[in-house]
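Q: the following block contains a protein sequence and its predicted model.
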Amino acid sequence: MYLTKEVKAEIFKKHGGSESNTGSTEGQIALFTHRINHLTGHLKKNHKDYNTERSLVALVGKRRSLLDYLKKKDIEKYRILIKELGIRK
């Protein structure tokens, strides 16, 4: 599996502050970005996988909502996070 406990812990440690802070907005956005990148690679190989495509669109929408929330709460954290993750906006 592409998303092991260790990978998740590393993502939350880097972006969420600590491994146990799994509810932080920054950590969730980073986790969604990791999953989006994985699904995008899968869809490049399997372009007729419509269920995965639908899941990807839903995940992008969730990430967009969290990014809007973070932008409203703390614009500096938002700018730093999109630069680190390489998200266009």
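A: Nice, I can see it.
Q: drop to CA atoms for contacts and neighbour counts, all remaining ones
A: OK.
Q: what residues sit buried inside the top helix by length along the chain?
A: In the chain, with assignment by DSSP state H, the single longest helix is helix 50-73. By 16 or more other Cα atoms under 10 Å, the buried positions in helix 50-73 come out as 52-53, 56, 59-60, 63, 66-67, 70.
Q: show residues contacting it.
A: The contact list for helix 50-73 (Cα atoms under 8 Å, 6 or more residues apart in numbering) reads 25-26, 29, 32-33, 36, 39-40, 43, 77-78.
Q: structure B:
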Amino acid sequence: MALSQERKDEIIKKFARHEGDTGSVEVQVAVLTADINDLNDHMKANKHDYSSQRGLMKKIGHRRNLLRYLKDNDVERYRNLIQELGLRR
């Protein structure tokens, strides 16, 4: 269900702003997006898994808040991130 450490490391390496960066907004949003995509696939197969549905909604809300923060503080980074992740905003 959760992301494998190898996949998470690939995402972190791709979106990190500097060496060892795991906490920047870009990295957090990219990891959350991968989690959300996996949970969406899970929910398509398991429609009545309400605890996973709640977790999905919490992750979507967290990502939304991080994207709002990034948009308010650095619009150019925000635009690059949503384009790279393929988010509709």
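A: Looks like it arrived, so ask away. None of these values were measured; they are calculated from a predicted model.
Q: and of the buried residues of helix 50-73 of structure 1, the nearest to Ile82 of structure 1?
A: Distances from Ile82 of structure 1 to the buried residues of helix 50-73 of structure 1, taken as Cα to Cα, are shortest for Leu67 (8.8 Å).
Q: check contacts around Thr33 of structure 2.
A: 63, 85.
Q: just the one 5 residues further on next, same as before
A: By Cα under 8 Å, 6+ apart, Asp38 of structure 2 lies in contact with 1-2.
Q: average gap between the one helix or strand it maps to and structure 1?
A: Assigned by DSSP states H and E, Asp38 of structure 2 belongs to helix 25-45. Compared with structure 1 after fitting, helix 25-45 of structure 2 deviates on average by 0.2 Å (mean Cα distance after the TM-score superposition for structure 1).
Q: most neighbours out of the contacts of helix 50-73 of structure 1, which is it?
A: Counting by other Cα atoms under 10 Å, Ile29 has the largest number of neighbours within the contacts of helix 50-73 of structure 1, with 26 neighbours.
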